[in-house]
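# the following comprises the amino acid sequence and a computationally predicted model.
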Amino acid sequence: MQYITRYQKDNDGTYSVVATGVELEQSHIDLLENGYPLKAEVEVPDNKKLSIEQRKKIFAMCRDIELHWGEPVESTRKLLQTELEIMKGYEEISLRDCSMKVARELIELIIAFMFHHQIPMSVETSKLLSEDKALLYWATINRNCVICRKPHADLAHYEAVGRGMNRNKMNHYDKHVLALCREHHNEQHAIGVKSFDDKYHLHDSWIKVDERLNKMLKGEKKE
């Protein structure tokens, strides 16, 4: 078992730590002794148990799936939990005592599942998930307006792209986007992005462009 015994906060908000119980090969030691840093992945176990709010989200989405497909809530939940166990190599997941991290991953998986199969969310479920980044991401990927859920939405930029720029040739990785229907996209431009964020509570909600979104913004076919 590895342990972190000391820490120091760095200027960028991350931490430098001292770890014990780490196994190193001779090649690693040689690099360190010659002044070369080693790349390492450090994962600290999440000791926090899932919240009541997370349980509500999971069961609300499973109820929406039942209403659409007729599949009982319990069998849907167990099926998706099993899928997450296989994907991540987890032991059997229990919603009585799993961590907040595992619950968050399960919520993200169910959201992705619902968007992939075009399963509608009830108003109550949408309200529960209104500030959930995973919901905003998958709504944007599937081009459903994040405000009214209308399909075939625009990919609206937070940062101005610049006049004369060819969006199909430029990379958008330094940009942030959300799916907005034409009506809400026009409103964003009319009142300005800051006022738009204030009105619809979208502060810190814009999605940083990843490879998938970059391809969509360049007009490439969605996977």
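Happy to help now that I have it.

# make it CA atoms for all contacts and neighbour counts henceforth
OK.

# does the closest residue to His157 other than its chain neighbours lie in a helix or a strand, and which?
Spatial nearest neighbour of His157, excluding adjacent residues (Cα to Cα, 6 or more residues apart in numbering): Val177 at 4.5 Å. Taking DSSP states H and E as the criterion, the element that holds Val177 is strand 176-180.

# would you tell me what the next helix or strand after that strand is?
From strand 176-180 onward toward the C-terminus, using DSSP H and E, the following helix or strand is helix 182-191.

# contacts made by that next one with the rest, please.
Under the criterion Cα atoms under 8 Å, 6 or more residues apart in numbering, residues Ile147, Ala153, Asp154, Ala156, Phe196 lie in contact with helix 182-191.

# tell me the two of these that are most distant?
Comparing all pairs in the contacts of helix 182-191 by Cα to Cα, the longest separation belongs to Ala153 and Phe196, at 16.6 Å.

# compare these two (neighbour count), which wins?
Between Ala153 and Phe196, Ala153 has the larger neighbour count (other Cα atoms under 10 Å), namely 22 against 18.

# now do the more buried one against Asn186, distance only.
From Ala153 over to Asn186 the distance is 12 Å, taken as Cα to Cα, to the nearest Å.

# what touches both of those two?
When contacts are counted by Cα under 8 Å, 6+ apart, Ala153 and Asn186 have no shared neighbour.

# so which bits of stretch 8-20 are buried?
Burial within stretch 8-20, assessed by neighbour count using 16 or more other Cα atoms under 10 Å, is assigned to no residue.

# look up how far Gly164 lies from the residue most central in space within the chain.
Per Cα atoms, centre = their mean, the C-alpha nearest to the average position across the chain is that of Ala134, at 3.8 Å. Note on Ala134: its distance to Gly164, by Cα to Cα, is 33 Å.

# comparison target below:
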Amino acid sequence: MFHSNLGSAKGYWTKQGNYYLVPDVAPNKDRLLTVNHGRLNGAQIEWRLVDPRRATPKQRALFWALMVDISNWNGYSAEDMHDYFEDRFIYLHEGHTVSLADGTESTVTDAKELIDDVIDYIFEFRVPVQKGYELLPRQEEHYQYQCLRHRMCVVCGQKADAHHIDEIGMGRNRNKLDHTKFHFMALCRVHHTEAHKIGPVEFGKKYHLDMRGIKLDKETLQKIGVKGHYDN
């Protein structure tokens, strides 16, 4: 895959149903030839859809609440952890900076990607979250994915099972289903039972959840113990 320095582009739909990107600054042809085996066309490009609004106070509050939680866990100051994650962002985004200070020029997308990295850190090292828990982005796919991957309830953080959002139907052998076609959410037994009792609409309203859930690939499903029949 072709990794260039970060640049911007505009996206357009065609009448034929195709979507294409036009970079604001054309890529260097010599660079393209080097990374794309001597060809100018067909290079794979990484891109992201940017929400151009400025980073929000809610994102700022969540980020700092998580910095305090991490600080309480590892003994470093919240300011030190702030610097650590901002430096990581610069490294991961090839020099692109991010700031959540008042008057920032950083976008909602910048802030989301910064917070996603913090969430990855919290799940990887099992950091206990207290101050930031109520602010966690339960509706966002990345957070729901990590909850499923680490089998932590999306509502309370306790040990969870993968809850099928889609109706499977009584009497079907789940071990013979291709579960990559279904949507999941990580729920502990208490919240799993409650979801069935009050229904998905009321459950979603109560806990501010997107009840569509997310799909998982075969490798993730097998890792979290969801047995099924999967194509090779």
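The structure has been received and is ready for your questions. What you see is a predicted model; the values in this text were computed from it and never measured.

# before we move on, back to that, the residue nearest to His157 of the first structure -> the second structure?
Under the alignment (TM-score structural alignment), Val177 of the first structure pairs with Phe184 of the second structure.

# burial measure for its match, as a count.
Neighbours of Phe184 of the second structure under the rule other Cα under 10 Å: 23.

# could you pull out the strands for the first structure?
Listed in chain order, the strands of the first structure (DSSP state E) span 3-9, 15-20, 154-157, 176-180, 207-208.

# picking that back up, the strand holding Val177 of the first structure vs the second structure, average offset?
By mean Cα distance after the TM-score superposition for the first structure, the fitted strand 176-180 of the first structure averages 1.1 Å away from its aligned residues in the second structure.

# for stretch 71-78 of the first structure, buried residues please.
Judged by neighbour count (16+ other Cα under 10 Å), stretch 71-78 of the first structure contains these buried residues: Val73, Thr76, Arg77.

# err, stretch 128-145 of the first structure, not the other one
Residues of stretch 128-145 of the first structure classed as buried under the neighbour-count rule (16+ other Cα under 10 Å) are 128-130, 132, 134-145.

# that one: end-to-end distance?
Across its full length, stretch 128-145 of the first structure reaches 17 Å between end residues, using Cα to Cα.

# so for Ser51 of the first structure, which of the strands of the first structure sits nearest?
Ranked by Cα to Cα, the member of the strands of the first structure that lies closest to Ser51 of the first structure is strand 207-208, at 24.5 Å.

# so where is that closest one in the second structure?
Here strand 207-208 of the first structure aligns to the second structure at residues 214-215, judged by TM-score structural alignment.

# list the contacts of the matching stretch.
Residues outside stretch 214-215 of the second structure that contact it (Cα under 8 Å, 6+ apart): Glu141, Gln144, Tyr145, Thr180, Lys181, Phe182, His183, Phe184, Met185.

# tell me the one of those nearest Lys227 of the second structure?
Of all these, the one with the least separation from Lys227 of the second structure (Cα to Cα) is Thr180, at 10.9 Å.

# residues contacting that closest one?
With contact taken as Cα under 8 Å, 6+ apart, Thr180 of the second structure is in contact with Lys215, Leu216, Asp217, Lys218, Leu221, Tyr230.

# tell me which of those residues persist in the first structure.
For those, the contacts that persist in the first structure are Lys215, Leu216, Asp217, Lys218, Leu221, with contact defined as both residues aligned by TM-score structural alignment, their matches' Cα atoms under 8 Å.

# who's in contact with the third one?
If I follow you right, that is Asp217 of the second structure. With Cα under 8 Å, 6+ apart as the criterion, the residues that contact Asp217 of the second structure are Thr180.

# for the second one, same thing?
Going by Cα under 8 Å, 6+ apart, Leu216 of the second structure touches His179, Thr180, His183, Phe184.

# if we go to 7 Å?
If a contact means Cα atoms under 7 Å, 6 or more residues apart in numbering, then Leu216 of the second structure has Thr180 as its contacts.

# what's the distance between it and Ile198 of the second structure?
Leu216 of the second structure sits 25 Å away from Ile198 of the second structure when distances are taken as Cα to Cα.

# go on, the fourth one?
Taken as Cα to Cα, the spacing of Lys218 of the second structure relative to Ile198 of the second structure amounts to 30 Å.

# which one's more surrounded, these two?
For the pair Lys218 of the second structure and Ile198, the greater number of neighbours falls to Lys218 (18 against 11), based on other Cα under 10 Å.

# the more buried one and Leu21 of the second structure, how far apart?
Taking Cα to Cα, one finds Lys218 of the second structure at 31 Å from Leu21 of the second structure.

# same question for Ser99 of the second structure.
Relative to Leu21 of the second structure, Ser99 of the second structure is positioned 27 Å away (criterion: Cα to Cα).

# no further queries at this time; thank you.
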